[in-house]
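>>> this is the structure alone, sequence omitted:
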């Protein structure tokens, strides 16, 4: 039984990527906005917090500083939105872990689109 549990943990962890690995693979989606990066990142954070997780609670979402922008991410960096200032607005690069359900990815993309 112990070997089965260890095997399952190894399989789960093998499917997880670091933020840098996700960034190296390239974004799932890219967006542009006329809003400043801080305003847009704050809006994305608030939209993503509206999504319910199993058990009905709100999703934990964090935001950190990047050079020339912000990174919005969910626990374990499952989904990441990098928001950067550009001339006349900002860009959003949306990254996801491999193997996520489409409905979950679509919820995050919809949250970004509401803020654009």
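Perfect, thanks for sending it. All figures in this text were calculated on a predicted structure; none of them were measured in a lab.
>>> only C-alpha atoms for contact and neighbour calcs from this point on.
Fine.
>>> I figured residue 36 hits residue 89, correct?
Yes - taking contacts as Cα atoms under 8 Å, residue 36 lies within contact range of residue 89: 5.2 Å.
>>> take a look at this one as well, against the first:
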């Protein structure tokens, strides 16, 4: 991995630490940045996102990811003291799933968001 990528990842975490984060409820109140649908089950999509988020930043080791079972699907949150990113992955009545992506603010480095999109087809 190039040095510039490591520096960018380091910057992301310092900016996040300074800027703070939100609770999952606060993120949901703001509304999703976007919503995606998939033919894959909510469980598979949520597990894929959780796995990719945990290993997205090898410089800092495993990331703090929480995956919870909800009434109609799963919730995956990234953050230590607060939630930086959150997805709510719900089962659709006809099969497949719907993923709502929430973020506290736009980080300078976008290493977590692409995983949300890629997990819709894996």
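Done, it's in. This is a predicted model, so every value here is computed, not measured.
>>> can you give the contact residues for stretch 24-40 of the first structure?
In this structure, residues lying in contact with stretch 24-40 of the first structure by Cα atoms under 8 Å, 6 or more residues apart in numbering are 69-70, 83-85, 88-96, 109, 115-116.
>>> recalculate using a threshold of 6 Å.
69, 83-85, 88-95, 116 (Cα atoms under 6 Å, 6 or more residues apart in numbering).
>>> from one end of that stretch to the other, what's the distance?
With Cα to Cα, to the nearest Å as the measure, the first residue of stretch 24-40 of the first structure is 23 Å from its last.
>>> that stretch aligns to what range in the second structure?
Mapping stretch 24-40 of the first structure onto the second structure (TM-score structural alignment) gives residues 29-45.
>>> what's the longest helix in the second structure?
Longest helix in the second structure by number of residues (criterion: DSSP state H): helix 3-19.
>>> report the distance from that one to the chain centre.
Mean C-alpha position of helix 3-19 of the second structure versus that of the full chain (Cα atoms, centre = their mean, to the nearest Å) differs by 17 Å.
>>> outside of it, which residues touch it?
residue 109.
>>> now whatever helix or strand comes next after that helix on the first structure. Mean distance?
Of the helices and strands lying after helix 3-19 of the second structure in sequence (DSSP states H and E), the nearest is helix 24-30. Following the fit onto the first structure, the mean deviation recorded for helix 24-30 of the second structure is 1.2 Å by mean Cα distance after the TM-score superposition for the first structure.
>>> could you point out which element follows helix 24-30 of the second structure?
Sequence order places strand 34-38 as the next helix or strand after helix 24-30 of the second structure, per DSSP H and E.
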